[in-house]
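Peer 1: Sharing a model that was predicted from the sequence below.
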Amino acid sequence: MRLLEHLWVLAVDLVRAAVARRPHQAGVPAPLAAPRLELPAGLVQPDRTTCGSACLVVARMIGDRDYATWLESGEVAGRTRDPRPRRRRFADEVLATHVRTNRWYAASGAPQVGWPRALGTAPWALAHELTATGGTSAPGTRHRVRTVSPRRRGEAYDAVACAAALGHVVPLYVGNRLLPRHVVLVVGGDDAALTAYDPASGGHVTITRDSFERGGLRVAGWSEPWLAVLPAGRTAH
């Protein structure tokens, strides 16, 4: 049984390495010009399946100050005040986002592969949603999914850190050796470490370069970086 487990892990690693060999665009679009928002504490995912959706909502909050103000206070110019408590407003927005991302068509109207909500948010659906809403880049900016090969984690780290240093947020899928299981949102970083919003706790976690390259993360109980959703170098039309 142990031998079968090792063979399965090896097969998974080989597939990830093969996928990660595909050429990736080096260009990263400019982020939005507005100053970055400092996130309030307590933005916790409402259930076990909505980590990806929570990251999408927080990405939009960072890039859209009016949206962030509405989620925080229920008030925004031109709209009636929302009477729900902040925690309920955030939870409802995350749940609505989860429904939207898991349909058979993206927010843009383009077809996509539907995904059971019980399994979280598929990476391609998360990329489609960020392409439509923008996050920290202009709406319509194409986002792509980059596989983190166990053999080339340093290159993936550099891509994530570069985007973060330029002002972008980057959803990062983490898990164990076999599967991605959780999504966090990288909100800053440099050559030494990344800072990420963790929807499981509503707080921030530090991901060092060393732990990323070793596959020794300590993020919500998960150790392996699997996938990063990055802004691409051109805008979708």
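Peer 2: Looks like it arrived, so ask away.
Peer 1: Only C-alpha atoms from now on, for both contacts and neighbour counts.
Peer 2: Noted.
Peer 1: So which residue is smack in the middle of the chain?
Peer 2: For the chain, the residue nearest the mean C-alpha position is P171 (1.8 Å; Cα atoms, centre = their mean).
Peer 1: doesn't C55 make contact with that one?
Peer 2: Yes. Counting by Cα atoms under 8 Å, P171 touches C55, with 6.8 Å between them.
Peer 1: mind listing the helices for this protein?
Peer 2: 2-20, 51-63, 65-73, 86-101, 123-133, 153-165, 209-214 (DSSP state H).
Peer 1: any idea which of these is most buried?
Peer 2: Of all the helices of the chain, helix 51-63 has the most neighbours on average by mean count of other Cα atoms under 10 Å, namely a mean of 26.
Peer 1: tell me the angle that one makes with helix 86-101.
Peer 2: Orientation of helix 51-63 against helix 86-101 (axes from the mean of the first three to the mean of the last three Cα atoms, to 10 degrees) gives an angle of 110 degrees.
Peer 1: Going by contacts, tell me the helices and strands next to helix 51-63.
Peer 2: helix 65-73, helix 86-101, helix 123-133, strand 180-189 (3 or more Cα pairs under 8 Å, 6 or more residues apart in numbering; DSSP states H and E).
Peer 1: okay, pairing it with this:
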Amino acid sequence: MRTVCGIARRAQLLTVGDTAGGRIGAVAPRGRPLLGNALGEQRCDGIRLDQVDGTTCGSAVLVALAAWADPAEADRLARIGFDARQRQVHRESNRLWPRALGTTPWGMVRWLHEHAPHAGRYRVRFVDDTSAADVAALSAAVAAALAAGRPVPLLVGSLVPRHYVLALAGTDRGWRVYEPSSGSVRALDVERIRRRGLGPVVGFDRLHLALLPTGP
């Protein structure tokens, strides 16, 4: 059965065409990354880098991406801390959407554009994980972004989207991803997307969408 975003992918193809391709410009990191590529729990100044509550997975991903891109983000984190910064970002990225329901992908994209411009521009790319061709195209686009040094937020879930993670780097079999509920970096084999079996790595089995970088 297709997910909600799998159905949305069909509509996306009809309205705007295939958004998986296109040149991905490299963006040199200007900040001080919070996350490393080594597997395991991530800490900064002794603080575990996990989401502050059940609604801030997207906010934790945005803070991590902003810290990679913008040197000013490290100063903000030093002043108020990782948990408080997540709450602040959660408010900023949800103007009309109820914060109890997390953050929409469009709220994520808008926040990056307005608050972390050095990260470059991003767009929403749905995926139909029942289509091998669509999964392959999305996986190739994510791999190209990571090869260009651009982290990629991913939204996973069941039949409905539930949880954000952040792809950080490519590997021989897939990607290293930051999973904010555990505050850890994990290895994700892209074959799990095709099998709809992401749960043991990121908590939910199905990939719904990626926020793909566009230009710098």
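Peer 2: Ah, there it is. Computed from a prediction, not measured in an experiment: that's the story for all the values here.
Peer 1: before we move on, back to that, what touches both of P171 and C55 of the first structure?
Peer 2: Shared contacts of P171 of the first structure and C55 (Cα atoms under 8 Å, 6 or more residues apart in numbering): V183, V184, L185.
Peer 1: The second one is in contact with G52, isn't it?
Peer 2: Yes. Taking contact to mean Cα under 8 Å, the distance of 7.4 Å between V184 of the first structure and G52 places them in contact.
Peer 1: Throw the helices of the first structure into a markdown table and include distance to L194 of the first structure, thanks.
Peer 2: Shown next, in a markdown table, are the helices of the first structure (distance: least, Cα to Cα, whole Å):
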| stretch | distance to L194 of the first structure |
| --- | --- |
| helix 2-20 | 21 |
| helix 51-63 | 16 |
| helix 65-73 | 23 |
| helix 86-101 | 24 |
| helix 123-133 | 20 |
| helix 153-165 | 7 |
| helix 209-214 | 8 |
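Peer 1: which one of those helices lies closest to P29 of the first structure?
Peer 2: The closest of the helices of the first structure to P29 of the first structure is helix 153-165. By Cα to Cα, the value is 8.8 Å.
Peer 1: what stretch of the second structure does the closest one fall on?
Peer 2: With TM-score structural alignment applied, helix 153-165 of the first structure matches the range 135-147 in the second structure.
Peer 1: Near G40 of the second structure, how many other residues are there?
Peer 2: Neighbour count of G40 of the second structure, defined by other Cα atoms under 10 Å: 14.
Peer 1: Surely it touches A187?
Peer 2: No. Taking contacts as Cα under 8 Å, G40 of the second structure lies outside contact range of A187: 9.5 Å.
Peer 1: any shared contact partners between the two?
Peer 2: With Cα under 8 Å, 6+ apart as the test, G40 of the second structure and A187 reach no residue in common.
Peer 1: now for V28 of the first structure: what does it line up with in the second structure?
Peer 2: By TM-score structural alignment, V28 of the first structure lines up with I24.
Peer 1: from memory that match sits against G215, does it?
Peer 2: Yes. Contact criterion Cα under 8 Å: I24 of the second structure and G215 qualify, at 5.9 Å.
Peer 1: Those two: which has the busier surroundings?
Peer 2: More crowded of I24 of the second structure and G215, by other Cα under 10 Å: I24, with 21 against 14.
Peer 1: In contact with the nearest residue to the more buried one once chain neighbours are set aside: list those residues for me.
Peer 2: Computed as Cα to Cα, 6 or more residues apart in numbering, the closest residue to I24 of the second structure that is not its neighbour in sequence is T214, at 5.4 Å. Shown in contact with T214 of the second structure (Cα under 8 Å, 6+ apart): G22, R23, I24, G25, G120, R121, Y122, R123.
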